[in-house]
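Participant: Any chance you could fold what I've pasted below:
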Amino acid sequence: MRRHPFLYVLLTSSVIFAVGWQWGFQTLTSPFTSTGHGVITVTVLLWYWPFGSSYNLTGDVCWDRYGVPHCRLVDQRSLYPTADVVVFHNRELQERRQKLPHDLPRPRGQRWVWMSLESPEHNGDLGPYASAFNLTMSYRRDADIKIPYGELVSTEPGGEERGAEGAAVNKSNLVCWVVRNYRSRHRRSQVYRELNAVVPVRVYGRWKGEPLSSQALLPTISRCYFYMAFENSISRDYITEKLWRNAYQGGAVPVVLGPSLEDYRAVAPPNSFIHVDEFASIEDLGNHLKRLAGDKKSYAAYFAWKQNWKVKLYTDWRERLCRICSQYDTLPQHQVYTDLEAWVNG
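Facilitator: Next up, the predicted model:
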């Protein structure tokens, strides 16, 4: 059959128009923001800054500072209707200094994030926020967006990280502890009292009237064989800068008290820490520390991980927020936390 050129062109044009119209409609109703070049950018709106301290969001912050592409961080509430994700920090909600924008119509596809780095006992009453949030952002390993206090990253060949050599150089104290708030009922305080009866524990911090400046903190800890990286709350995955910064970056072997041994093993280098729960008694722990400090080879083995790894700390809220974009494609699409309190305390 002979095809008529005019009809062929007309039919082809109709198909192209129909497909193009459908694509255009999907773009208009998409929860994403288009850059105009076929690349999708995720807009993350921080409803208010944690603890009232704001950061500069000028320019392409996530790409320029952290290498995360197609991520737009904003804090102007006027952009709420076009935001893909809105983040709320829990502390300000609990202190009634901020509230959720329930009075505004919620755009279709927009997801709300509950963010907290506090342990469960410090997160307050979460009952009023049932079914309000779609995603969790926490140090917990099972959070939708994981924002740990620190983590391991591999070192480049010839890097500056010091390995086992020099691990015991200039050590003058067996065990050290830096503590700001001392509560006698806390388990860490009980362990301290028992351990101090076996071996001398050098204590710094506001509690002892000997606070350390940020510049003096790590050099002071570096003169200790062991550092008591004791968390003020014992809860799942709650491993803070006491391990990552104070002990690991300070150059002392951490004696840890916090979540389970399994939780520490999941994130920390093998043979790099000593868990209180590994011993039948605190007296046994103290005697073990004395023996280990006198055995240079065994003590140095606790620093072998530094030959291949280094610690990365997370302290900038912008970097934490950028992680939303780096994980965005794998985040649940239609999830709702009907009982946020149960998840937090679980």
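
Participant: CA atoms for contacts and neighbours, from now on please.
Facilitator: Will do.

Participant: And the helices in the stretch 1-150 of the chain?
Facilitator: Here the stretch 1-150 of the chain has its helices, by DSSP state H, counting those that start in this stretch, at 5-29, 61-66, 90-94.

Participant: Would you tell me which one of these is buried the most?
Facilitator: helix 90-94 (a mean of 18; mean count of other Cα atoms under 10 Å).

Participant: Just the strands from the stretch 151-300 of the chain, written as ranges.
Facilitator: Using DSSP state E, counting those that start in this stretch, the strands of the stretch 151-300 of the chain run over 173-178, 201-204, 224-230, 253-257, 274-275.

Participant: could the ones you listed go into JSON lines alongside distance to S14?
Facilitator: Below are the strands of the stretch 151-300 of the chain laid out as JSON lines (distance: least, Cα to Cα, whole Å):
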{"stretch": "strand 173-178", "distance to S14": "74"}
{"stretch": "strand 201-204", "distance to S14": "78"}
{"stretch": "strand 224-230", "distance to S14": "69"}
{"stretch": "strand 253-257", "distance to S14": "69"}
{"stretch": "strand 274-275", "distance to S14": "70"}
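
Participant: Please provide the structure for the following sequence as well, for comparison with the first:
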Amino acid sequence: ENCRIIDTYQEADAVLYHGPDFHGYNQHITSKQIAVFWVLESPVNYRPNRINWTMTYRLDSDILLPYGVIRKAEGPIQVDYEQLWNEKKASTVWLISNCGHNNARIQLANALQQGGLNIDIFGRCGKPTPNNCDGTSKQSDKCVAELFRPYKFAISFENSLCPNYITEKFYELLEDRYTVPIVMQRSITRKNLQAPNNSFIAVDDFKNLADLVNYIHTVENSKEEYLKYQSWREHYTVKSAYFSIEETGFCALCKKLMANNFTTKYYENMSSWHSPNTCEQPQDGFAKKYLDLVTALPL
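Facilitator: Take a look at the predicted model:
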């Protein structure tokens, strides 16, 4: 209640620079104002300039701006396993709107399909969705939740493999879609975000895609095995923070400003801190490693 978001930077205590639109340090802000690098996307086009604080999804940011939060529940939570199992009628779904990224995630999903995994791909990179649910802006719509709920699994491949970079789509799968995410790397999801081990399946837990496909078939055809991936719900809560100002970094930014603990700390070169070089490069790509082994799939 002590903070306001305004669009007149001359009156502001903190000035936020949105990463993708940051074209140069504003020399007109005063020494009493805090310059904050604010970004939710992975490293793309950034220019070297001086910034005081960082406000991103990365865990080493001055102000953490998460896509979601996973918390230990205060007490046991009742889960209706019978209803959950009964509503799961289909195998795997993927809603994807950006077909242009070069981490080979689409090729990886296609290889899984080729190997026998039944994936319904919707969106601009697949078939049209029911009720016009296409588009990134609609990922949090009720129609998307309804689309996902009958599926046991969902592809949750990010458009880039960068430290701590897990977007709201992963959290939403756990929060209200009751669908088990299939991610690329366990380390990013588990080590960095503390997601329960049995809340998702990671490609890199398997030597090749054939082993992964066989494992998913085993789990989806066994009520007991599948519900093991839902048992964490008794002990954890999940909330997508993307559209909740209380759960995002803005309240933390306000508190930091109210503490009046302004220091002379600054990042002289943001391009080295938030650089594409911190991400896995396409030529050394994670997906490529598995695609090179695609001959191991039963065709």
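
Participant: Any chance you could compute the TM-score here?
Facilitator: The TM-score (TM-score structural alignment, normalised by the length of structure 2) is 0.78; 261 aligned residues with a Cα RMSD of 2.5 Å.

Participant: Export the strands of the stretch 151-300 of structure 1 as CSV, with columns for mean neighbour count and distance to G124 of structure 1.
Facilitator: Output for the strands of the stretch 151-300 of structure 1, formatted as CSV (neighbours: other Cα atoms under 10 Å; distance: least, Cα to Cα, whole Å):
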stretch, mean neighbour count, distance to G124 of structure 1
strand 173-178, 22, 27
strand 201-204, 18, 30
strand 224-230, 27, 22
strand 253-257, 25, 23
strand 274-275, 20, 29
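
Participant: Which one of those lies nearest to E156 of structure 1?
Facilitator: Among these, strand 253-257 comes nearest to E156 of structure 1, with 23.1 Å by Cα to Cα.

Participant: longest helix in structure 2, by residue count?
Facilitator: Identified as the longest helix of structure 2 according to DSSP state H is helix 209-220.

Participant: All the helices of the stretch 101-250 of structure 2, in order from the start?
Facilitator: 105-114, 142-148, 168-175, 186, 209-220, 223-228, 249-258.

Participant: closest to N159 of structure 2 out of the ones you listed?
Facilitator: When the helices of the stretch 101-250 of structure 2 are compared (using Cα to Cα), the closest one is helix 105-114, at 7.3 Å.

Participant: Quick check: buried residues in that closest one?
Facilitator: Within helix 105-114 of structure 2, the residues scored as buried using 16 or more other Cα atoms under 10 Å are R105, I106, L108, A109, A111, L112.

Participant: Report the contact partners of the last one.
Facilitator: For L112 of structure 2, the residues meeting the contact criterion (Cα atoms under 8 Å, 6 or more residues apart in numbering) are L209, V213.

Participant: In structure 1, what sits opposite it in the alignment?
Facilitator: Alignment note: L112 of structure 2 maps to L195 in structure 1; criterion TM-score structural alignment.

Participant: next one: N269 of structure 2
Facilitator: Checking TM-score structural alignment: N269 of structure 2 goes with D339.

Participant: contacting residues for the nearest residue to N246 of structure 1 once chain neighbours are set aside?
Facilitator: Nearest non-adjacent residue to N246 of structure 1, counting by Cα to Cα, 6 or more residues apart in numbering: L218, 6.4 Å away. With contact set as Cα under 8 Å, 6+ apart, L218 of structure 1 has these partners: N246, Q249, G250, G251.

Participant: so can I have JSON lines of those residues showing distance to Q94 of structure 1 and neighbour count?
Facilitator: JSON lines is the format used below for these (distance: Cα to Cα, whole Å; neighbours: other Cα atoms under 10 Å):
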{"residue": "N246", "distance to Q94 of structure 1": "29", "neighbour count": "25"}
{"residue": "Q249", "distance to Q94 of structure 1": "33", "neighbour count": "20"}
{"residue": "G250", "distance to Q94 of structure 1": "34", "neighbour count": "21"}
{"residue": "G251", "distance to Q94 of structure 1": "37", "neighbour count": "25"}
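
Participant: so which of the strands of the stretch 151-300 of structure 1 gets nearest T33 of structure 1?
Facilitator: Across the strands of the stretch 151-300 of structure 1, T33 of structure 1 has its closest neighbour in strand 224-230 (43.9 Å, Cα to Cα).

Participant: how much does the closest one stray from structure 2?
Facilitator: Aligned to structure 2 and superposed, strand 224-230 of structure 1 gives a mean residue distance of 0.7 Å (mean Cα distance after the TM-score superposition for structure 1).
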